[in-house]
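Novice: Pasting the sequence and the predicted model now:
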Amino acid sequence: MNRSLLRRGLASTVLLAAVALAPPSAAVAADTTRVDVDVRAGLAPVATGALGVNHAIWDSQLGTPAVSDLLKDAGVQMLRYPGGSYADIYHWRDHTAPGGYVAPGTDFDTFMAGARRTGAEPMIIANYGTGTAQEAADWVRYANVTKKYNARYWTIGNENYGNGHYGSAWEADDHADKSPKEYAANVVAYAQAMKAVDPSIKVGAVLTMPGNWPDGIVGAGDEGSWNTEVLTRAGSVIDFVDVHWYPGGSSAAETLTKSSHIKDAMFLLRQQISRYAGDNADRIRISMTETNVDIGRNTQPGALFLADVYSELLAQGVFTVHWWNVHNGLGTVSTVAGQTDYNDFGLLSSGNCNADNTVCQPPLNTPFAPYHALKLMGSFARPGDRFIGTGADDSLVSTHAVRRPNGDLSVLLINKDPDNERTVALKYHGFTPAAGAPTVVTYTNGADELTTARTGTAGAQTLAPYSISLVTLRPFDSGAALPAPARPTATTTDRTATISWPSAGPGLKYEVFRQVDGVAAQLGETTSTSLTVRNLEPGKRYTVNVVARDGSGRTSVASPPLTFTTGTPADAPCTVKFRDTNDWGNGYVGSIDITNNTANAMASWTLTFGWPTTWQSLNSGWNATWTADGRTVRVTGDNALAAGATVNVGFVGSYSGPNVLPEVFDLNGHVCTSS
């Protein structure tokens, strides 16, 4: 699937042609998976502290040399303490958690000693549920003034939306008012008190992951959802937002499809931050401090999920991702893909048995499959690397890639088929690999360790069933690339975008690329520092990069990506106002006002729109005739629409992932103005 775009040789203006799927440059067998890797499709850099894991005070192995060394070997760069919901009952000064169990030898100093031995940064959860701003400020003083630990990251509470305000209650919260408004007010108080002690710390607020409960729900007495209220009221004082994600799934196969939700979820979360967090909202970063699976937690599904999800989240700019948990304990035992699964959230075995000692885990600290995947991630995503675009023509093969500062390219290949191997043909864009067999690190189903070998070629690899492979390549030309241009900006209309960027130096030509399924399609080139692209689609999301080229043909690293959405026509013959009027977490009531802006009545009319994702659907509709065909919805009026008149129609929609609302509506063949 060699995706290319017809180029026009214009200096500063280009007409956007339709994206064409050109035939591959070399024949690919029908049973071969094609993987494209494109260094021109730049994504996010890997931040310091990117690879994380939770460490809990009820874990008797917290901070021990054996565990710290295992985490160091896996490349863990950040450790979260004191552990999930326990954070909202934990009092650091006397090392107690009323109502919970605290293991001996797990106090803050022990944790920090283990973190230092691991070489990991701490992520500390301040007690919101049963604590105070003063208690949190005193903890900062002890950590960074008294002990000089330089603990930079502090989150206010854990899953505080689970305090009963929306019906479900698992998170401790002693506040009489359990609304997001009250949480936000306390975030402000905590941040001010904590930063008065150490202004250099970064303070995070708890949000919900788009598409996960209670995202979108407006509680009784609230003015907006949890995320809207918290960002509006506390956005000016926080440095990052913290979300958790347990996507579920009725089978391992379904769970392994959930990584496809991440790009839209991060788009929606950044959209919320931009809309509600006030001035300089771009400074607010995103952390993901808990994730895991429901099926195959200790076996290969958990490993494949970890590698895929960590990679996709980091590629989308999440600065740290944390597995839940280091140790957790035996659950209901089953067999998954031929391997014994202990239903244990932990990376490492707790070494315990069930009540009648008929089933026991492996010896204490034996690594489970996700540990090996995390160790492989430690070899893959290193601070300073930059993720780049990839794409595969097989839904059971996931791909990710990074470009290292020295020019090396590492490609992560995940075969999600439990029964069949895959032959992969790798095609590179903007990169020529050196000759010779590449270094390949592999983790296969049921293996006790990673294997490293020089195998296959840069262009062909064989993936074992249910496996992860990391292919690292040296460039053919090891000359230094030009520095990356700065992140561009865009000014848009419904069908044009003027993309601009600061000069990267004299005598350079710039090429602007659009990302299409992970591969770069050139929009145009210019010697200027802006490019106007025309013939765009209204209401469509675009991600672009800029690459510089000098007179000798050397190219730069791709700029940081810019994602923008075009608008809708300002002078259309119709206007549509769309509202989500009532949301319950996996469905909502949509209201659509349709206005005829012309001087003539419409004797008949049909409104058409498309679901932005595959996990959205129509349940029912009213005030018109509603039909759905795949992702296309048609609304046919029961009566004429008079000149200047407005009609309201409504529907019930369902979603099982991030609920990206439709933005483009077509009335009788004309794109409407949307609001």
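Specialist: That came through, no problem. In this text, all values refer to a predicted model and were calculated from it rather than measured experimentally.
Novice: hey, let's count contacts and neighbours off CA atoms from now on
Specialist: OK.
Novice: Would you map the strands across the stretch 251-400 of the chain?
Specialist: Taking DSSP state E, counting those that start in this stretch to define them, one finds strands in the stretch 251-400 of the chain at 285-291, 320-323, 334-336, 339-341, 386-392, 397-403.
Novice: Can you lay out the ones you listed as a markdown table showing distance to Ile124 and mean neighbour count?
Specialist: Below are the strands of the stretch 251-400 of the chain laid out as a markdown table (distance: least, Cα to Cα, whole Å; neighbours: other Cα atoms under 10 Å):
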| stretch | distance to Ile124 | mean neighbour count |
| --- | --- | --- |
| strand 285-291 | 11 | 22 |
| strand 320-323 | 13 | 26 |
| strand 334-336 | 34 | 14 |
| strand 339-341 | 31 | 17 |
| strand 386-392 | 27 | 25 |
| strand 397-403 | 29 | 26 |
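Novice: Can you check which of these gets nearest to Phe564?
Specialist: Smallest distance to Phe564 across the strands of the stretch 251-400 of the chain (Cα to Cα): 17.4 Å, for strand 386-392.
Novice: got the angle for that closest one vs strand 397-403?
Specialist: Relative orientation of strand 386-392 versus strand 397-403 (axes from the mean of the first three to the mean of the last three Cα atoms, to 10 degrees): 150 degrees.
Novice: Tell me which other helices or strands strand 386-392 touches.
Specialist: The helices and strands touching strand 386-392, judged by 3 or more Cα pairs under 8 Å, 6 or more residues apart in numbering; DSSP states H and E, are strand 32-45, helix 300-315, strand 397-403, strand 519-526.
Novice: in stretch 426-436, what counts as buried?
Specialist: The neighbour-count check on stretch 426-436 (16 or more other Cα atoms under 10 Å) flags 426-429, 431, 433 as buried.
Novice: how deep is the closest residue to Asp59 other than its chain neighbours tucked in, by neighbour count?
Specialist: Nearest residue to Asp59 in three dimensions, chain neighbours excluded: Ala103, at 6.1 Å (Cα to Cα, 6 or more residues apart in numbering). Ala103 has 16 neighbours, counted by other Cα atoms under 10 Å.
Novice: Next one: Ala103 from Asp88, what distance?
Specialist: Plainly put, Ala103 is 17 Å away from Asp88 if you go by Cα to Cα, to the nearest Å.
Novice: same check, this time on Leu667
Specialist: Distance of Leu667 to Asp88, given as Cα to Cα: 52 Å.
Novice: more neighbours, the two?
Specialist: Each of Leu667 and Asp88 has its neighbours counted (other Cα under 10 Å); Asp88 has more, 26 against 23.
Novice: before we move on, the earlier item: what about the residue nearest to Asp59, which SS state?
Specialist: Three-state assignment for Ala103 (DSSP: H, G, I helix; E, B strand; the rest coil): coil.
Novice: Got another one to weigh against that:
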Amino acid sequence: MKILKYSTFLLTCILSVYTSAQDVTLVKVVEESEAPMISKHIYGHFSEHLGRCIYGGLYVGEESVVPNTAGVRNDIIDALKELQIPNLRWPGGCFADTYHWKDGVGPKDERPTMVNRWWGGVTEDNSFGTHDFLNLCETLGAEPYLAANVGSSTVKEFTEYVEYVLHEGGSPMAEWRKENGREEPWNVKYWGVGNEMWGCGGNMTAEHYADVYRQYATFMTDWTNSDGLFRIASGANVDDYHWTEVLMRDVPKHLIEGVALHSYSFVEWNEKGSSIDYSEEQYFSTMKTALKMDTLVTKHSAIMDKYDPDNTIALVVDEWGGWYEVMEGTNPGFLYQQNTMRDAMIAGTTLNIFNNHAERVKMANLAQTVNVLQAVVLTEGEKMLLTPTYHVMKMYNVHQDAKLLPVEFNSPTYKFEGEELPAISVSASKNESGTVHVSLVNIDAHKKHNINLSLEGLGVKRLSGIILTSDNLQDYNSFETPGAIQPKEFSTIKVKKGIAEVELPPFSVLVLKGE
């Protein structure tokens, strides 16, 4: 795999002679003045009213024996602060297009209930609503991303939501907000105009949704008079390039700031397989779908480039992650799964893809934050643990709002039963203080790979690193052994003649820091 070729013939010759007797991957990191910034919002998260993500996960209620702040678990608040999450998407997902926001404000004991038709048919009591979510985002220092109802709502209900959240005062919705205990508006910038409109949002055609989107977006007003709303259109399902084509062609630029994309990683045949008891065949297949993200982003970006050559509209991958069978004995509609080193591989490679496409990809949201799909946090009663995915996201947060450093390399292959995948994934950045970070992933289930890293011209005097690895691909953190997998210092770095030599163990994630 080659990314943004910049190496000189001379350097290539030198490196080739130096490493000719070794099985190595040559990686060159360069500084390019035209390279984009890696938006911190690529490292966003997603919390839906699904299973135990909100109730029994994030939110336990103020009367819970679990230490909490306004009903939200303190241990999760602390964990997400450590993760430096830049934004949080809510309330869905499919749930968003059946959610009527007025049911979730006002006195909790007066709020109506509803049945969550999408996820398990459970009764939703609306005790966690807009105030709870937006106040949580303030506590976390994260930007809220409201996915608002288009599928079963009206323009009036939608625009009243915007007014409730953003208007300072003197309007009916602003005064109602004040009666409900919030004097100042929340200044929410990011708004999803519906969710999966090709499916659970209404099974619409792209052409029909484009017209619906134009209608809703027209009536959205930025009452705070700040830098404007960031309106995100419900985008394509995986490789539905026609959907992106229609939105870019039919929606005027002044009505749209972002186009979404949803793609999950899974076993390619009908059986999704266990999240912990999987074969190498299932692992290989899952990584194949994960690595397709690069193709998806490339092709959707090419369509967007045709209509938006100035790159004013963002590609927003607001649902991504691994999707397997639920854990045995749990509600099939709750999508609760464990999180192994396979998930760390998905997280590392996907984030590298987003980083390397930072010119167009300006936002993304891992699905989901707690107890659902590829979660970063799992809970069980009063217990809480951090998953391998959490650790990768934390290791990678050094790239947030740093400048992309293009990389060039030819990856060795991970071979399985006659098929091949690139084994190595890399991205790099340089922050304002001049510190360089290089993220490397080896997805090979068996082979270690030697990396020769050239940082010529970047002013790096010393290198340090942190690595996430384990003895077995299927290893995970359990409530009995919550610290089984966690990052460790990586000290086996050799520097010779300006080349850093590192050895990547099988299924490992390494982040190097150059100062």
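Specialist: Received, thanks. None of these values were measured; they are calculated from a predicted model.
Novice: Got a TM-score for the pair?
Specialist: A TM-score of 0.72 describes the superposed chains when it is computed by TM-score structural alignment, normalised by the length of structure 2; 412 aligned residues with a Cα RMSD of 3.0 Å.
Novice: circling back: distance to Trp92 of structure 1 added to the strands of the stretch 251-400 of structure 1, as CSV?
Specialist: Formatted as CSV, the strands of the stretch 251-400 of structure 1 follow (distance: least, Cα to Cα, whole Å):
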stretch, distance to Trp92 of structure 1
strand 285-291, 20
strand 320-323, 22
strand 334-336, 38
strand 339-341, 35
strand 386-392, 37
strand 397-403, 39
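Novice: between those strands, which gets nearest to Arg297 of structure 1?
Specialist: That would be, of the strands of the stretch 251-400 of structure 1 and by Cα to Cα, strand 339-341, which comes in at 7.0 Å.
Novice: What span of structure 2 is the closest one aligned with?
Specialist: Using TM-score structural alignment, none of the residues of structure 2 align to strand 339-341 of structure 1.
Novice: same thing with stretch 497-508 of structure 1?
Specialist: Using TM-score structural alignment, stretch 497-508 of structure 1 corresponds to no residues of structure 2.
Novice: mean offset of the longest helix seen in structure 1 relative to structure 2 (after superposition)
Specialist: Secondary structure of structure 1 per DSSP state H: the longest helix is helix 180-197. When structure 2 is superposed, helix 180-197 of structure 1 averages 2.1 Å from its matched positions, counting by mean Cα distance after the TM-score superposition for structure 1.
Novice: Packing partners of the very next helix or strand once past that helix?
Specialist: On the C-terminal side of helix 180-197 of structure 1, the closest following helix or strand by DSSP states H and E is strand 202-206. Counting contacts by 3+ Cα pairs under 8 Å, 6+ apart, strand 202-206 of structure 1 packs against strand 153-156, strand 240-245.
Novice: now strand 202-206 of structure 1: how far from the chain's centre is it?
Specialist: Distance of strand 202-206 of structure 1 from its chain centroid, counting by Cα atoms, centre = their mean, to the nearest Å, is 18 Å.
Novice: what's that strand aligned against in structure 2?
Specialist: Mapped onto structure 2 using TM-score structural alignment, strand 202-206 of structure 1 covers residues 230-234.
Novice: That stretch vs structure 1, average offset?
Specialist: Its aligned residues in structure 1 lie a mean 1.0 Å from stretch 230-234 of structure 2 after superposition (mean Cα distance after the TM-score superposition for structure 1).
Novice: for the stretch 1-150 of structure 2, what spans make up the strands?
Specialist: With DSSP E, counting those that start in this stretch as the definition, the stretch 1-150 of structure 2 shows strands at residue ranges 24-29, 37-38, 44-46, 68-69, 72-73, 87-90, 114-115, 123-124, 143-148.
Novice: Ok, which of the ones you listed comes nearest Ser265 of structure 2?
Specialist: Closest approach to Ser265 of structure 2 among these (Cα to Cα): strand 44-46, 16.2 Å.
Novice: now for the closest one, which elements pack on it?
Specialist: By 3+ Cα pairs under 8 Å, 6+ apart, strand 44-46 of structure 2 packs against strand 87-90, strand 361-367.
Novice: what's the matching range in structure 1 for it?
Specialist: Matched against structure 1 by TM-score structural alignment, strand 44-46 of structure 2 falls on residues 52-54.
Novice: Please enumerate residues in contact with that stretch?
Specialist: Stretch 52-54 of structure 1 has contacts (Cα atoms under 8 Å, 6 or more residues apart in numbering) with 76-81, 83-84, 289-290, 320-326.
Novice: Then stretch 191-204 of structure 1?
Specialist: In contact with stretch 191-204 of structure 1 (Cα under 8 Å, 6+ apart) are residues 133-134, 136-138, 140-141, 144-145, 151-156, 237-242.
Novice: buried subset of these?
Specialist: Using 16+ other Cα under 10 Å as the burial test, those include 133, 136-138, 140-141, 144, 151-156, 237-242 as buried.
Novice: Show the contacting residues for the closest residue to Lys202 of structure 1 other than its chain neighbours.
Specialist: In space, and not counting its chain neighbours, Lys202 of structure 1 is closest to Tyr153: 5.0 Å by Cα to Cα, 6+ apart. Counting by Cα under 8 Å, 6+ apart, Tyr153 of structure 1 touches 122-124, 201-204.
Novice: Helices of structure 1, residue ranges please.
Specialist: Remark: helices assigned in structure 1 by DSSP H are 65-73, 108-118, 133-140, 180-197, 226-234, 252-255, 262-276, 300-315, 369-380.
Novice: looking at these, which is closest to Val39 of structure 1?
Specialist: Nearest to Val39 of structure 1 among the helices of structure 1 is helix 300-315 (13.2 Å), distances taken as Cα to Cα.
Novice: after superposition, how close is that closest one to structure 2?
Specialist: With mean Cα distance after the TM-score superposition for structure 1, helix 300-315 of structure 1 averages 1.4 Å from its match.
Novice: Structure 2: matching residues for that helix?
Specialist: Residues 341-356 of structure 2 are where helix 300-315 of structure 1 aligns, taking TM-score structural alignment as the criterion.
Novice: What lies in contact with the matching stretch?
Specialist: With Cα under 8 Å, 6+ apart, stretch 341-356 of structure 2 has contacts from 38, 42, 265, 283, 287, 290-291, 293-294, 321-322, 361, 374, 388-389, 392-393, 404, 406, 425-428, 439-443, 469-470, 472-476, 507-509.
Novice: counterpart of Cys94 of structure 2 in structure 1?
Specialist: In structure 1, Cys94 of structure 2 lands on Ser85 (TM-score structural alignment).
Novice: Could you pull up the residues touching that match?
Specialist: Here Ser85 of structure 1 is in contact with 158-159, 170-172 (criterion: Cα under 8 Å, 6+ apart).
Novice: Nice, that's everything, thank you.
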